[in-house]
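Colleague: this one's structure only:
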């Protein structure tokens, strides 16, 4: 389990963690432990956002929280979101779309998607921070947990890898659904103890990520690391929008 934790933190964060094992068994444990990464990173971003919202206003707090989360992940999930948007938007066959996603540049679909998603996250968070720094901090934490829980569900045994090699092939089809359900239930319980509506936001975020994963599996034949990153950002955005509407 410690190998899985090191894999999770070493892959999903900027924290300097030595990863000794890089195999599918460890990858599956890492994806189950991914919400713990979300808990740590989300707590840091929530604290920074709440502090800036208290001193500088809700919009500054929202921008700070989003920026801190992006920085703590090296922009990994945002990069995946942009690549998947370019791949889906290209309208090309799966092999060509996957090749487009591997390119280092970002196309117009990726730029537009990044802009809209970041604006949606900031707008939703600003509304929560306007209610109170505490509510804003809870929203940041919920979004971070939803994003990493989406990684767990994206690696179910029924979800194949779209291509050999890379992070996607290492973690694809490594998680059994009872384990994923148990992790999500624990997250929902913990969030409920903090605020009753947070589990609903978590569920909405995971539903949005599930719809994207389903589309990508049909379109590309499976998942890649980029698809998992896109699912994480989709879950976070869906959770924040749900909180804004609630």
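Modeller: It's in. Note that this is a predicted model, so its numbers are computed, not measured.
Colleague: going forward, measure contacts and count neighbours with C-alpha atoms only.
Modeller: Fine.
Colleague: helix or strand right after whatever helix or strand residue 181 lives in?
Modeller: Per DSSP states H and E: residue 181 is located in helix 177-194. Once the chain leaves helix 177-194, the next helix or strand it forms, by DSSP H and E, is helix 198-220.
Colleague: just checking, what packs against that following helix?
Modeller: With contacts taken as 3 or more CA pairs under 8 Å, 6 or more residues apart in numbering; DSSP states H and E, helix 198-220 sits against helix 94-102, helix 133-154, helix 177-194, helix 225-245.
Colleague: any idea of the angle the following helix or strand past the first one forms with helix 94-102?
Modeller: Scanning forward in sequence from helix 94-102 by DSSP H and E, the next helix or strand is helix 108-131. Note on geometry: by axes from the mean of the first three to the mean of the last three CA atoms, to 10 degrees, helix 108-131 and helix 94-102 are set 60 degrees apart in direction.
Colleague: returning to what we had before: which positions within the helix holding residue 181 qualify as buried?
Modeller: 180, 183, 184, 187, 188, 191 (16 or more other CA atoms under 10 Å).
Colleague: will you turn those into a markdown table that also has distance to residue 45?
Modeller: Output for the buried residues of helix 177-194, formatted as a markdown table (distance: CA to CA, whole Å):
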| residue | distance to residue 45 |
| --- | --- |
| 180 | 25 |
| 183 | 22 |
| 184 | 21 |
| 187 | 18 |
| 188 | 20 |
| 191 | 17 |
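Colleague: ok, structure two:
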């Protein structure tokens, strides 16, 4: 189960070629969602390397920020960005729940989704560019990428229902035990204190991580009220807004 869960996590949440799980059931899916931050370590390492090399060769901060975040987008096949756009379109649709879910299921981006995607990505790029200019770009992208993936297990506890009876949301809803999700969150928040060694204020690492989760929690709560629960798209949207908010605080 652990091996299949790890394969599902890496294969679903990154573009790395890994063997397919031998079986996928609720337990495997729950294990995969719990491993999401671990898959995020791979993404963070790649993005941190790109940012570090960009700074080393003297590229402008804005260019380095685009390259770093572009690496994350490519390494996830744009999965979470697509989820953010679809979630925004669904929330911006009529107040009919079924129509909103149908709009999200279609997958094409409407004006609300495009605008939301634009503003969130601009915030991510601007915040990372500011962090790079301050000399803390590598640690900022590493902490933000890993911390934002903690939203995946947090969204898969029993407190978050599925908006649909089928799909990824239904498979993983309630599949991660609350103590496990909480333990992952505490561990990542504690590890974020590594930002101290990059010259940031003592509070910035943990506060940035918690603020990112809180912003994502607001989006999640809105989706639960409006859509009846979460979907795979909502998971992606929560990851992206968490990433943006975390980077913003780290850029202070």
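Modeller: Received it, and whenever you're ready, just let me know what you need. Treat the numbers as computed from the prediction; the structure is a model and nothing was measured.
Colleague: what packs against the helix holding residue 181 of the first structure?
Modeller: For helix 177-194 of the first structure, the packing partners by 3+ CA pairs under 8 Å, 6+ apart come out as helix 24-56, helix 133-154, helix 198-220.
Colleague: post-alignment, it versus the second structure, mean distance?
Modeller: Superposed on the second structure, helix 177-194 of the first structure shows a mean distance of 1.5 Å to its aligned residues (mean CA distance after the TM-score superposition for the first structure).
Colleague: residues contacting that helix, please?
Modeller: 32, 138, 142, 145, 149, 152, 153, 156, 157, 198, 199, 202 (CA atoms under 8 Å, 6 or more residues apart in numbering).
Colleague: could you pick out the buried ones from those residues?
Modeller: 32, 138, 142, 145, 149, 152, 153, 156, 198, 199, 202.
Colleague: and which of these is nearest residue 220 of the first structure?
Modeller: The shortest gap between residue 220 of the first structure and any of those belongs to residue 156, at 16.5 Å (CA to CA).
Colleague: contacts only, for that closest one.
Modeller: By CA under 8 Å, 6+ apart, the residues touching residue 156 of the first structure are 172, 173, 174, 175, 176, 177, 180.
Colleague: so who does the first one touch?
Modeller: Neighbouring residues of residue 172 of the first structure by CA under 8 Å, 6+ apart: 154, 155, 156, 157, 159, 160, 161, 223.
Colleague: please redo it, this time with the cut-off set to 6 Å
Modeller: 155, 160, 161 (CA atoms under 6 Å, 6 or more residues apart in numbering).
Colleague: want to throw those residues into CSV with distance to residue 3 of the first structure and neighbour count?
Modeller: Below are the contacts of residue 172 of the first structure laid out as CSV (distance: CA to CA, whole Å; neighbours: other CA atoms under 10 Å):
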residue, distance to residue 3 of the first structure, neighbour count
155, 18, 28
160, 23, 20
161, 22, 22
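Colleague: can you lay out these as TSV showing distance to residue 233 of the first structure?
Modeller: TSV is the format used below for the contacts of residue 172 of the first structure (distance: CA to CA, whole Å):
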residue	distance to residue 233 of the first structure
155	16
160	20
161	19
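Colleague: leaving out sequence neighbours, find the closest residue to residue 241 of the first structure.
Modeller: With CA to CA, 6 or more residues apart in numbering as the criterion, residue 241 of the first structure has its nearest non-adjacent residue at 5.9 Å, and that residue is residue 124.
Colleague: with residue 101 of the second structure instead?
Modeller: Nearest in space to residue 101 of the second structure, with sequence neighbours left out and distances taken as CA to CA, 6+ apart, is residue 90 at 6.2 Å.
Colleague: ditto for residue 138 of the first structure
Modeller: Using CA to CA, 6+ apart, the closest residue to residue 138 of the first structure is residue 46 (7.1 Å).
Colleague: which residue lines up with the one you found in the second structure?
Modeller: Under the alignment (TM-score structural alignment), residue 46 of the first structure pairs with residue 48 of the second structure.
Colleague: what of residue 216 of the first structure?
Modeller: Using TM-score structural alignment, residue 216 of the first structure sits opposite residue 223 in the second structure.
Colleague: for that match, give its distance to residue 112 of the second structure.
Modeller: 15 Å (CA to CA, to the nearest Å).
Colleague: residue 149 of the second structure contacts residue 38, doesn't it?
Modeller: No. Contact criterion CA atoms under 6 Å: residue 149 of the second structure and residue 38 do not qualify, at 8.5 Å.
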